[in-house]
Every structure is written in C-alpha cells, then in structure tokens.
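> just the structure for this:
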Amino acid sequence: MDDLERELEPLANSDDDDDHSDDNSTNGEKKGKLHLVKPMVEKTQYESEFHQTTRTCLERIREAMLHHKWQEAAEYMACYTQMIEDPVKGKDQQYKELIWRLSTEILHHHPNSTMEDYNNIYERIKHLGVRHYLMISLEHSFHLLLHGQIEDAKRHLSAAESWRYGRESEKQQQKTKLIQAYRSLLDYIIWCDKKFTHSSNSYYESDDNIVMHNYFRQASVTLKDILKNPGIWDPFILSYVEMLEFYEKHEEALTLLNDYAYDNNFPPNPNAHVYLYQYLKRHGASERKLMKVLKILVQLVPSHELMLEYSSLLLQSEKRSDTQKALGVVLDMLDFACWRSNLDVWKRLQAVIQKLQQQDEWDNIVGEKMAARKDWWPALHFTSSHASKDSEENQELLEVKASLAKVLCPDRTLKYTSEQEANREQT
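From the prediction side, this is the model:
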C-alpha cells in the first residue's frame, strides 16, 4: 500500500514532477510526507463540480483500500473511471495510469475476483492510452503465467511484440525488446513442459521431437538477438544455456557464457561468473580453468560460497604462492559475519594453516595477512561469549577455533578457549 501511495503522490497538484519539486524548493519550510493525512488530489480554488466529485471518489477509494474494504473500493472504482473524460488537457495520461494501478491492486486483494475480471480490466485499461500498452500487456502475461495459463500469456506477449504506434521511440524499442525476451522465456517454459512430458526412450520416436525443437528454435532466435544488448539477463541466459546443453551445442553455450562474463559492454555481474564456473565444472573442465573464473569472482564477492571451493582448489595446488592465496581467501570469507559460525570454513582455515606450517617463516606470512585484522578480529570471533555459544551449539567448532586463536593472534590475550585448554590452565 505504501508503494501505491508513492506512485500516486505526484498527482496531488502538479502537471509534472519538475514543477512539483520547484514549488517545494521555494518554500521556506520543508513539508513532511504524511501519506495517511495528505489528500491524494488536493482541492483547488476554482474547482468544477466534476473535479470535486472525482476527487471525493478517489479519497473514498483510498480510505477503503487502507482499511481493506475491497468490495467498497471496487464500487467506487467503477465510478472513478469517468475521470478519463476530464476535459483538462495534460491530465489524461496520469489518470489512465492511476486507474490501471488502482484497478489491479483492488482485484489482487478482492476475495471474489476471477480471471475473467482480470482479463476484462487488463483489456480495458490496455486500450485507454498507448503510453502504457506494452507494460500493461507484460503485467497481464505475468498474471496469466502465475495462474498456469502459459499459452494465453504467450499469445498476449506475441500480440504486444508486433504492436506499433506512431513513430517508434527509443523507449518504445526497449520495451518491445523486453516483451520479446519474456515471450522467448515462455517458449522455453513450454519447451521444458514438452521435455518432461516424454521419457527419454520414447521421445525421439515421436513427432513431439519436432514440436519441441520448434519451441527451441523460436526461443533461441530471439534470445540470441536480445543478449547482444548489454544488461543483466540472468534468467534468460540460464534458459538458453539449458536448451543448448540439451542439444549438445556446447561450444555455443560456452561462447555465450564467456561473453556474458567477460564482455566489458555488460555491467559487472557476479552471477555471470558463477554460471560460467558451474557450466565448466559440469563438463569436467581443468582446475586451471575453474580457478581462472573464481579468481575474478573473489574480487567481486569475497564472501561468496564458491570461495570455499576456490580455497580447496588453491590448497590442492603444489605452488607455495597458491597456499598463501588460499589463506587470504578464507580469511576474507571470515571477515563477514555470515561465515562466523561455519565449521567448514574454519576447518578449511585450519587445513591451510597446517600446510603453511610446512614452509619457512610461515608465521610471518600469517602475520602479514592478519596485520590489518588484529584490532577487530578478536572481537568478531574470539570473545568469551563466542566460546560459550560455540560450546553449546557446536563443540567441534569450538575446538577448531581454539586451536587457531593463538596462531592468528599471537600477541593478544584472548578469552576464547576450549574446555580442554581451560582444564590444562587450571592444572
């Protein structure tokens, strides 16, 4: 409801956002935003009876929605639609969007709403104005998809994909590409349904193979074009890669994932490197290739769960420098509170320390890594309260951490000790 009120706030008394902000800036006193008190549409000095009626109607709708009186809100909404006949030039688009947002919000919460009601409302508001046609069509298809009506959702997106109005602007082209992308995603969903409907033995002997391949072809043609545009396309990438893998087009899939991860035209995206790593791992890539991908991921998200695998790969390496890198990777993970009580990470750190101790001056290596941490790591990991909590929840974690405490912080007097060490100190 708060999001809805923020959407409606610019309708108060201005034709556009810029005029509204200028008025506020000239006011010597800043006005507080009290959404529950401030009218959605304020009364003006010269207000026609038409505007007075519709303004009152809108206030009644808001009050009904705030108190979850959805039937009452729907009845008022049926009257408020006359606002699209407002003779004041420049207001029509605002009112059309308002009707769209309010109508779908009411239907979403109304206990007796049906799919027919949704379809009627969407079709009606879709043709109120051209500015929001594509986004309304996309929202309509989402609603159909949530109710399992995949074919209907695709039909609406296909119609929106071919929709044109006047001179095609850049914004309209971007929205059309988004429509195309989601239509392709629906082709993928239908392709998945066809794939799981038939067993692997009987599938290739049936004509459904041709039908399924047609959906793949339709989706791949559009996705290949869409993914040339810089952006975050995670669900579309995953869908396309799955289809390519099914048809054993491995080189094409790998090229796609490499471009998505390393093309500088795309914004930095940790998921792109995760998808590439997972694909390489599924297909038995060498450890060198796997580490190359994770080397970039660790720079983007040092706390990522795959860093545990990265440290394992580094630890298996025979290079002395890789063991030192593994130490840095695990310590970076433990800098984040989400890994503070994770036994696997602490055991990995223990394994790294044990391997490091086989090198000369290993304590200097550990000291260099801990130099920037010595002032705050004890408070993060090695207090008496941590020891008490770990003792109650995970005794093995307590023992592992206690064995590392003096190694990591040799110059500090720590209150984190295991029961064994406490007994030895007493004796």
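
> please count neighbours and contacts with C-alpha atoms only from this point.
Will do.

> from the centroid of this protein, which residue is nearest?
Central residue of the chain (Cα atoms, centre = their mean): residue 234, 9.3 Å from the mean position.

> my guess is that residue contacts residue 270. True?
No. Look at residue 234 against residue 270 with Cα atoms under 8 Å: they stay out of range, at 10.5 Å.

> one more sequence to fold, the one below, so I can look at both together:
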Amino acid sequence: MDDLETEFRPPEEFGQDDSSDSNSTKETAKSKLRLVEPIFKETPRETGFHKSTRICLQRIREAMLHHRWQEAAEYMSSYPQVLEDTTGGTSQHLTEVIWRMGTEILHHHPNSKMDDYNNIYERMKHSGVKHYLMISLEHSFHLLVNGQIEDAKRQLSIAESWRYGKQSAGQSQRIKLLQAYRSLLDYVIWCDKKFTHCSSDDPDAGDNQEMHSYFRQSAVNLKEILKNPGIWDPFILSYTDMLEFYEDHEEALKVLNDYAYDNTFPPNPNAHVYLYQYLKRHDAPERKLIKVLKILHALVPSHELMLEYCSLLLQSEKEGDIQKALGVTLDMLDYACWKSNLDAWNCLKTIIHKLKLQYKWRRLEDIVSEKMAARKDWWPALHFTSFHASKDSEENPELMEVKASLTTVLCPGQVLNYTAGKTISGEWT
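Now for the predicted structure:
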C-alpha cells in the first residue's frame, strides 16, 4: 500500500499531460478539491523515529485493510510510542487515531479479551484530555454490551467528576450526555429490580425501596436532559416507562406532549408515535388519537400507523372524516412499500363503499376525481399494469380481485392492462 502522502495526493500529481486542456482541468480540480492533511507525512528533515512511526502506521493500515488482525495488533503494540514525540504538535490527533484503530483491531481480533479493551481505553483517556469524556462514554458502551452494567455506570460516574481547565461549552454538553447515559444505566438496573419485584410472590420492602432509589437517581438527570432540544428517543421511553409504572400519568403525558409539540425540538415522527401509543394504552378519546396521527401523517404519510388512522377516521361521526380517510389511504399507496398490501387496498375499498352510501354516484366520482387529479398520470403505471396483474394473480389473487374492483372508480375512462379473471368493477355502477 502506498504511504499516506501518496494516498492524499491531489489527482493531478499522478500523471503528466502537456496539453492545455489537461492543464486547465487540473487547475480546476485543484481549486475545487478540499484535501485531507496526511496523518504522518515524510518531511525533508524527517528523523529516524518519525520514519519508523510513519512506516508502522502504513503497515497497520495495510494489515487492517486486508483483515490481517494479528499482524495489525503486533504493529499496533509499537505504534503508541509516537505519543512520546513532543516535536510534532499533533498528539491530540494521534491519540484519536490510536484510539479508533486500536479498538477496531480488538473488535476483530479472535483472541481479544476484556482486559485488552480496558487497557487501551484507560491509556487513551490519559494520553489526551480532549477525548477523555468521549472515550469514557465509548468504554462504558463496551462494558454495557458485555453485560458489565455496574462497571459501565462506574466509568460514567468517574467521567462526570472529571475536569480539566476552564469548562468549555462543548465540555459542558458532553458531561450532560454522560449524565444522561448514566441515568439510562440506572433505568436498566431499575428494570431488573422491577422484574424481580413483580415476579416475587412475597416482595421484600427493602427491594422495593432500592428500586425506587434507582428511579429517583435516573429521573433527575433524564428530566434535565429533556430540557435540551434534540432527539432523545431512548431517554424519553425510559423516563415515561418509569413514570407509568408509578402511575404518574400527568407527568408522563406532559413529557410526551412537550417532546412532540415543543417547537424548539427538531421534527421527530417518533415523538408522535410515543404519544399516540401512550394515549392508546390509557384509552384516550378517539379525537385525541386522531389529532396525534394527523400530525404523524403530515410528517410520514407512509407510516404503518396510517392504517389505524384510517380506521379511526372511518369510526368518526364527522361527515368529512371519510374523505380524509380516502386521502390518507391514497397517500399510503403512493409508496412502493404499500403497493402490495392487502389491508391497505381493502381499506380503500371500504372507504369507497362508505362514500358511495353517503353520496350519490356523481358526487362520489367528483370526490375521487379530486383526490386522483395529481395521480392520474402515474398511478396506472405504479399499480395497474399487465406486470402487476400477472404478479398479483400468481402471488395474491385476493389482492388482484380487490384492486381490479377499484380500477373503474379510480381511473375512469382510462384503458388499463390490469384485468382479473372476473370483472367486478361493475359493482360501483
């Protein structure tokens, strides 16, 4: 493998061409390319130490590229010596390089042990203060996926109390993130305690008190982190799960409403999904469920909950809700993920039938025509070709029958190649 300097060299340096057009192209490319600085490049005054570490890095990268993890590990055991060099002024960057490459090698090495991970994480934490907090967070993640929850929490607690110099805004944000993840681990422990408590025929009062203690520790920081605009899905779910267990429904609903409707937060379809699921679990009125799903429809028209939205609209007593259901179902079927879904097409058939009962045929035609106006040029190609007919008749004859029955009302006056074994489109006339 070429060294790093060659890898990051601008394309124009790889060949020579004397033509003016070529030179012009090279100048344009040179002006537009934003080159990455080499990690460790050869210089006219390169010392033997610098040359050795540069070649070592090259060998590590080549071994990793070809998945020779044992060879990469052997070279990696020597490369951290580069941190002892005080002349380069890039120790922070090199710390991150060693951290990233070292953990990647350990992830793939067949004989790696937990002690190996702990050693590299601890060494990297104290080799560069800039990355201390994020390395601590990654360390805790690795402990967590290996089932060492208490150790993972201890790592985060140590990192929370770590300070270096004047606390910057970025450092403050990272500490908040650490606190949030530590609270998430408290929630995980709380879940274990809850399972034990609920499974026991004779729950111990001390266990219940301990479980509540973990709830309080977790809730404080989770509530605090949710004051910062962002996407906090796992933290929201954890916090509301605990609140729901202790039947603090007012607070849980407030948290979910704030997460969904606070304009300082980025648009997040999941926020509306969580609110809807909570309301549904607690038998909220249909109008509240419809309100939540209406916003979700605006964000993600193809969401799987749109079938439930249509069902609620069809149960509504409002006159215009059936027409809304028609629009929602057509929006779903605009997406390829729904095109072969029998439930979606049956829903559309039910809506058309209800509209036919509610209005005269001419009015029904006008309503459907209005909804299909922007679709008439491309819907036949999406749903009603001879290919679709052949595929549906073979894989799902019931789907073909439903779709064929809707062709006349959806695409009146159009010649379609989608035909079923028997024509039932006349049932709408």
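
> from residue 274 of the first structure, how far out is the residue nearest to the centre of the first structure?
To residue 274 of the first structure, residue 234 of the first structure is 11 Å away according to Cα to Cα, to the nearest Å.

> same question, residue 66 of the first structure
Residue 66 of the first structure is 43 Å from residue 274 of the first structure, by Cα to Cα.

> residue 336 of the first structure too?
Taken as Cα to Cα, the span from residue 336 of the first structure to residue 274 of the first structure is 20 Å.

> the more surrounded of those two?
Using other Cα atoms under 10 Å as the criterion, residue 336 of the first structure and residue 274 rank with residue 274 on top: 18 against 12.

> who's in contact with that one?
Neighbour list for residue 274 of the first structure: residue 297 [criterion: Cα atoms under 8 Å, 6 or more residues apart in numbering].

> what helix or strand is it on?
Using DSSP states H and E, the element containing residue 274 of the first structure is helix 270-282.

> in the second structure, what range does that helix match?
Using TM-score structural alignment, helix 270-282 of the first structure lines up with residues 269-281 of the second structure.

> quick revisit: any buried residues in the helix holding residue 274 of the first structure, and which?
Judged by neighbour count (16 or more other Cα atoms under 10 Å), helix 270-282 of the first structure contains these buried residues: 270-277, 279-280.

> now do stretch 192-205 of the second structure
Applying 16+ other Cα under 10 Å to stretch 192-205 of the second structure flags 193-194, 196-197 as buried.

> closest to residue 178 of the second structure out of those residues?
Set against residue 178 of the second structure, the nearest of those by Cα to Cα is residue 193 (22.7 Å).

> how far away is the closest residue to that closest one other than its chain neighbours from residue 239 of the second structure?
Spatially, and ignoring its direct neighbours in sequence, residue 193 of the second structure is nearest to residue 211 (5.7 Å; Cα to Cα, 6 or more residues apart in numbering). In this view, residue 211 of the second structure and residue 239 of the second structure are 14 Å apart by Cα to Cα.

> just residue 361 of the second structure next, same as before
From residue 361 of the second structure to residue 239 of the second structure the distance is 52 Å (Cα to Cα).

> who has more neighbours, those two?
Between residue 361 of the second structure and residue 239, counted using other Cα under 10 Å, the more crowded position is residue 239 (24 against 15).

> list the residues that contact that one.
Contact analysis of residue 239 of the second structure by Cα under 8 Å, 6+ apart lists 218-219, 222-223, 252.

> mind listing what residue 368 of the second structure touches?
Neighbour list for residue 368 of the second structure: 409-410 [criterion: Cα under 8 Å, 6+ apart].

> now name the helix or strand holding the equivalent of it over in the first structure.
Correspondence of residue 368 of the second structure to the first structure, assessed by TM-score structural alignment: residue 366. Assigned by DSSP H and E, residue 366 of the first structure belongs to helix 362-370.

> that helix against the second structure, how far on average?
On superposition with the second structure, the mean distance recorded for helix 362-370 of the first structure (mean Cα distance after the TM-score superposition for the first structure) is 0.4 Å.

> so where is the helix or strand following that helix in the second structure?
Heading C-terminal from helix 362-370 of the first structure, the first helix or strand you meet, by DSSP H and E, is helix 377-381. Mapped onto the second structure using TM-score structural alignment, helix 377-381 of the first structure spans residues 379-383.
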